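Colleague: my questions concern the predicted model and sequence given below.
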Amino acid sequence: MLPPGWRPSHSRCLSTLLLYVVSLLVALPEPSAGQASTGSSPTSSPATLIEGLGKAVAPLDGPWQFHLGDDPLWAVPSYDDSQWEKQMAQRPWGEQGHASYTGFAWYRLRLSLNLASGNSCDLSLLVPHLDDVYEIYWNGRSVGRSGRFPPSPIWYRSSDEPAIYILSPGTTQSPERELQGILAIRVWKAPLLSDDSGLSGGFEGAPVVGTPDSIAAYKTTLDYQWLRFNLVSFSEYLLYGIAGLLSFLSWLRDRQQRTLLWMTGFALSPLVRLALYGLRIAWPVGLSNALGPPVSSIRDISLWFLLLWLLHLDHDPALIRLARRCAVVSLSTTILDGLLSLLDASVGWFWVIQIADAVLTGIYFITAAMPLLLVALAIKQRRRLDLARRLVVIAAFLSGMMQVIQGLAPQGSRFTHWTLANKLREPIFLISGSAVSLPTLTGTFLLAALVYAIYRTSMEDRRRRSLLDHEMSSARELQQVLIPETVPSVRGFAITSSYRPALEVGGDFFQIIPLDDDFTLVILGDVSGKGIKAAIAVSLIVGLVRVLVETTQSPAQLLTELNRRLCGRLRDGFATCLTLRVDSHGNCLIASAGHPPPYVNNQELEVSGSFPLGLFPSVAYEESWLRLQVNDHLALYTDGLLEARNKTGEIYGFDRVRNLFSTLPDAARATEAAVLFGQDDDITVVTLVRVPIGEESADLSASSLNL
């Protein structure tokens, strides 16, 4: 066969013929299946003729010459591809006889374009998404690529966004404005993962050729159609984002509301997945696949704990432990699965990665069925659920089933040939050209149900909190009655007191009760625990003390009777107590029920100790006698002073207490020192300073009460 365009009238025709024959003999390779000899004839495959190309665009749907494998010579325009197979560009090669093929392949197409009068010779090519890495050659010259070929391949998660490439004028240009050229496309398909159907690879739509203006206008139309088609889906994600942002801002205001934090994780995770997979952002597939699974796991875990709270299952310790373990398994498997995506997909042992991917995916989808388990438990336990929670049950069940089916259906589909996953993604109806699919409906329903349920539950919590605040206010008023705001005048003594609860109300108490015959009874104690429970126990103890002082004035006897009445009434709790009876001459009787001993000046007083109140009914308490001299400083305190703890975990301790009382402080100053160090428990301090009779100062008899 002679070269095209050869005529006997051409000059030097004989030498041209000889050179052509020699080139055939030299370049002739061994014939192989599907490959013709490397002749120089550009007419080895028929040309695709496009007549009168003007402002319109022309699809290059084929047939294209197609060949598996890789050879740089296949980009050369003169390469003979007549023995290659033919494929259409509307479908990938997996649907045209090469299912599950991965690796290199080439497409070639010879173009012959007749341009309309008045149009420039510049051409542009619009290429839909090609699976996975590709490079385009026009007349043997590279005009653009997407991704990076092996070794160390990189391909992008760019959805189906078309790309535009500029083509230079063809090899020949006749007076009839005819352009000719060879379009060759080199493609590399990455190894398949567990959810790949094996039907992909190469073209996913026909390329389109035209002038730069017409191609740009055509791409704008395609982008608009894509945006319109996904409008409902994007609206759903926008609602998720708004709900997540509002939940996060609400959680910042009240960080004890962990439900708002779970709602934030549940609502913002789909928005992150949209950015990774659905917004035509050219993420490397390894990166998007590394981040996507953990984000899905965070959404799942957030939904689990939301359901535990909404379905009143959060009081079951075994179920909480199960949810936490499943959360660890889910997050661990998705992180490992994501890391597999970062490994080199061109290595020969990639089949090991594929097996590991399948195993980890299976484990993940076992944990993904957790919402179905929680809904089943709520129904089995016959939980009384209001309308909002019933809607959540229905929505969570539907969404959970949808997620499990969507995840499991494509697994191994290249062996099972199941098409359920594709059918689920298909739109069930259109709204003004925007697709609405079943997953979109279930996801929107679940979001609406969760938002409604959280709103109703938050209102209920706010109402309960208001009632609790009212109860706390009542408890504070009660404690203000039980803890004296002003210290009564005691003959021969200047007395100060300070009370600092760790919470709104506390478990410390003290009483200063004048008795007959110039005696005064000082009682200071500490109930185990804090808050309302401790405050109720305080009210009980103070009431009993006020009754018992009518019959006895002995500190030891008072503690004995008090202990007998408290046994079995503090609900596994106890109380330490120090009782002191003084007269105006400085004589003191002291009895202790497991309470820290007082300080006289800078020395800790030795007091006979015994068990705290409320533990054993038959305990007998002993008394110690002490004589205070004028200017002696007696300090009584609760263990909240001793156990004050700073940010590093260091406690105030005995040494600091000894140094503090060596300065002979009043009660307010001693309490403030511990608070500044780091209050961890209720703190109460009472000081008594012996003064000459008649020189008691009203300024020294003061009480500091901070509720």
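Modeller: Nice, thanks for sending it over.

Colleague: every contact and neighbour count from this point should use C-alpha atoms.
Modeller: Noted.

Colleague: what about the closest residue to residue 450 other than its chain neighbours, distance to residue 298?
Modeller: Closest residue to residue 450 apart from its sequence neighbours, by Cα to Cα, 6 or more residues apart in numbering: residue 392 at 6.0 Å. Using Cα to Cα, to the nearest Å, residue 392 is found at 19 Å from residue 298.

Colleague: so between the two, which is more surrounded?
Modeller: Taking neighbours as other Cα atoms under 10 Å, residue 392 and residue 298 compare with residue 392 leading, 27 against 21.

Colleague: contacts only, for the more buried one.
Modeller: 446, 449-450, 453 (Cα atoms under 8 Å, 6 or more residues apart in numbering).

Colleague: quick one: which of the residues you listed is most hemmed in?
Modeller: residue 450 (26 neighbours).

Colleague: take the one below as the second:
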Amino acid sequence: MEGNSPVWARTDFDDSSWSTIDLTPQTDPFDLTLSPGSFVPGWTAKGFSNLDGYAWYRLRVRPANPGQSLSLKMPADFEDAYQVYANGQLARQFGSFDSSPPTIFVSRPEAFTLPPPGPDGEIELALRFYMSPVSTLGTSGAGGMHEPPILGLPLTLNVIASNQNTGLAFGRFGQLLTTLLFLLLAPGAFWAWLQNRRELAFLWLFIELVTGVLFFVVGWIALASWLPADSARFWCFGVLDSIWIPGWIMIWWYWFGLNEKRWIPWAAWLLAAADLVVEALALAPVRDINFLSSDLRHSFNDVSLFLVAAICVLLLIVLVEGYRRDRTEGLLAAAPILLLEIGALFNYFSPLFNVPYPSLHIFALSISIANIASILLVLVVAVLAVRRFLRNRLREELASQVIEQDLEQARELQQHVLIPEEISSPDFNVQVEYHPDQLVGGDFFQTIAGRDGNLLVIIGDVSGKGISAAMLVSVLVGAARTRANDSFDPASMLAVLNKQLIGRAGGHFATCLVAELQADGRLRMANAGHIAPYLNGAEVPFTGSLPLGLSGKIEPSLQALQLRPGDQITFITDGVVEARDAAGELFGFARARIICNEPVSEIVRRAQQFGQNDDITVLRVDYTAGRRQMFAMEKS
């Protein structure tokens, strides 16, 4: 009976004028699998199509053995809350009737013990049901019970209720499996995004995985009656479900690199926002907001179906465009995307036409098509991510091999460029050691003997490392050799080298020191920001000067000395003084001055042993004028 009169719970109420409803299922009423055949259409399919709110069922039971305790098992499927009165007294309720409208929860079977029969030997049962107006949206045959209540022995009915609850849990096995997979892969997706922040597909995959986990958590909280069913529906099928397919659109849109089709994500999120508004309006009666007519609210299901279908079309467009760019990836993504869309659309068709939701059953476990699609989509993304990683790794290795070959060629070229000519002089003995920090370096040096017996020494350091620095080294060495054909003058040599750097250094600069050593011992030097040389263990004083390549006009620091027979002058680059140990301490000028009279190879070894982190060059010239006369006598 429709209505809400407390009189209908009394034992002396006359219900002879009430309509009768047949709750006989097509299958065995003790069927524990909750198969589709056990579903009994509710009161909206049995003459009360416009009824939502309260309705009552009444029945009388005469136990064969009045002294035996009996229990009543209520259905596992019903809308939406109920109270059971036995002999006029409240015996059980599901949901909370303390508020208006009542608070409803996700339905589940319950069994409870009935009071003993009355004086007439009968138990008068009155069942008060409340159905939310929202429960009729997009549902065929809603209203009240969808299987008959069962009367029997307490132990038997408790077992049946427990088994049905277990069956409901097994029916959510697919959700559990999907959630565990999502929990396992979510940190990996977030890590992959952190490794390359430009790969936004991984960030959206992480968001999608978290969304799937939240969907499961909210559903289980609602199943435990810790969250009202209307709130669970809004969060699961309103908020989370509205962003589920657009989330996959974002993943594949970024994955396939469809940046030129920016209208696709915009359209997807606008449709998702519209679907969320429709869901919120559909749930308005739950909040006791009834400004919309019943007919208008029933049309919301059609509107929502249209919006979801439009979002599915956008996902198909992304799939087609992705297939055009990479057929392998497009084909791998096709099957799970199509399953996902079928599952999304079945959310509307299944309750509307009372069609079983497509699922895979393994023994008592059930995995829905939506769960299968989600698992496959995540696995496909994982496989494609591994494939892309290996492919990028191969490309990087090939590119690295090319770079290594180029560096090796550059090293060989630099070695040929830097090899000084053999100095055969009765006045000078030259030693040099060069150890780049990488395959190619920025240090450069030259020793060139003149026809008059003079010696030209050039040592310098181009800022930076790698091929760019090595190319400038080649430019400077070539310019130095060309200029040496005309003049050994140190100042003019620096001017020529500076001119070569201006406009072509690409942000680099170079320190350089040029020394002209004459056979009679006169030494002229010009310095452009380079480390001062050591003469017999003492640093040669220079005033400050700028490196080459910083200004079009250069003002080098000049120095002139007179060498004596046996003098030795040692030139180094900053790789010696800037060697750094594990504690971060520099080798420094003090240590360099102490060892500057050691053999060239020993100076290099000490700097390398301390901790090389830059190119190291050590060049020494010994003035041996005392051998000059002996050399002349031998020739005569």
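Modeller: Arrived safely. Predicted, not measured: the structure shown is a model, and the values here were computed from it.

Colleague: corresponding residue for the residue nearest to residue 450 of structure 1 in structure 2?
Modeller: Following TM-score structural alignment, the counterpart assigned to residue 392 of structure 1 within structure 2 is residue 333.

Colleague: show me which helix runs longest in structure 1.
Modeller: helix 438-482 (DSSP state H).

Colleague: continuing past it, what's the next helix or strand?
Modeller: Where DSSP states H and E defines the elements, the next helix or strand beyond helix 438-482 of structure 1 is strand 493-500.

Colleague: and the longest helix of structure 1, how far from structure 2 on average?
Modeller: Taken over the aligned residues, the distance from helix 438-482 of structure 1 to structure 2 averages 5.6 Å (mean Cα distance after the TM-score superposition for structure 1).

Colleague: now which residue in structure 1 aligns to residue 21 of structure 2?
Modeller: That one, residue 21 of structure 2, aligns with residue 87 by TM-score structural alignment.

Colleague: that match touches residue 66, doesn't it?
Modeller: Yes: between residue 87 of structure 1 and residue 66 there is a contact under Cα atoms under 8 Å: 6.3 Å.

Colleague: neighbour count: the two, which is higher?
Modeller: Legend: neighbour count by other Cα under 10 Å for residue 87 of structure 1 and residue 66, higher for residue 66 (23 against 20).

Colleague: give the contact list for that one.
Modeller: Contacts of residue 66 of structure 1 (Cα under 8 Å, 6+ apart): 84-87, 105-108.

Colleague: for those residues, give me JSON lines that also has secondary structure and distance to residue 565 of structure 1.
Modeller: Output for those, formatted as JSON lines (DSSP: H, G, I helix; E, B strand; the rest coil; distance: Cα to Cα, whole Å):
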{"residue": "84", "secondary structure": "coil", "distance to residue 565 of structure 1": "102"}
{"residue": "85", "secondary structure": "strand", "distance to residue 565 of structure 1": "100"}
{"residue": "86", "secondary structure": "strand", "distance to residue 565 of structure 1": "99"}
{"residue": "87", "secondary structure": "strand", "distance to residue 565 of structure 1": "96"}
{"residue": "105", "secondary structure": "strand", "distance to residue 565 of structure 1": "92"}
{"residue": "106", "secondary structure": "strand", "distance to residue 565 of structure 1": "95"}
{"residue": "107", "secondary structure": "strand", "distance to residue 565 of structure 1": "96"}
{"residue": "108", "secondary structure": "strand", "distance to residue 565 of structure 1": "99"}
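
Colleague: quick revisit: helix, strand, or coil at the residue nearest to residue 450 of structure 1?
Modeller: helix (DSSP: H, G, I helix; E, B strand; the rest coil).

Colleague: roughly how far apart are it and residue 443 of structure 1?
Modeller: From residue 392 of structure 1 to residue 443 of structure 1 the distance is 12 Å (Cα to Cα).

Colleague: shared neighbours, the two?
Modeller: With Cα under 8 Å, 6+ apart, residue 392 of structure 1 and residue 443 have no common neighbours.
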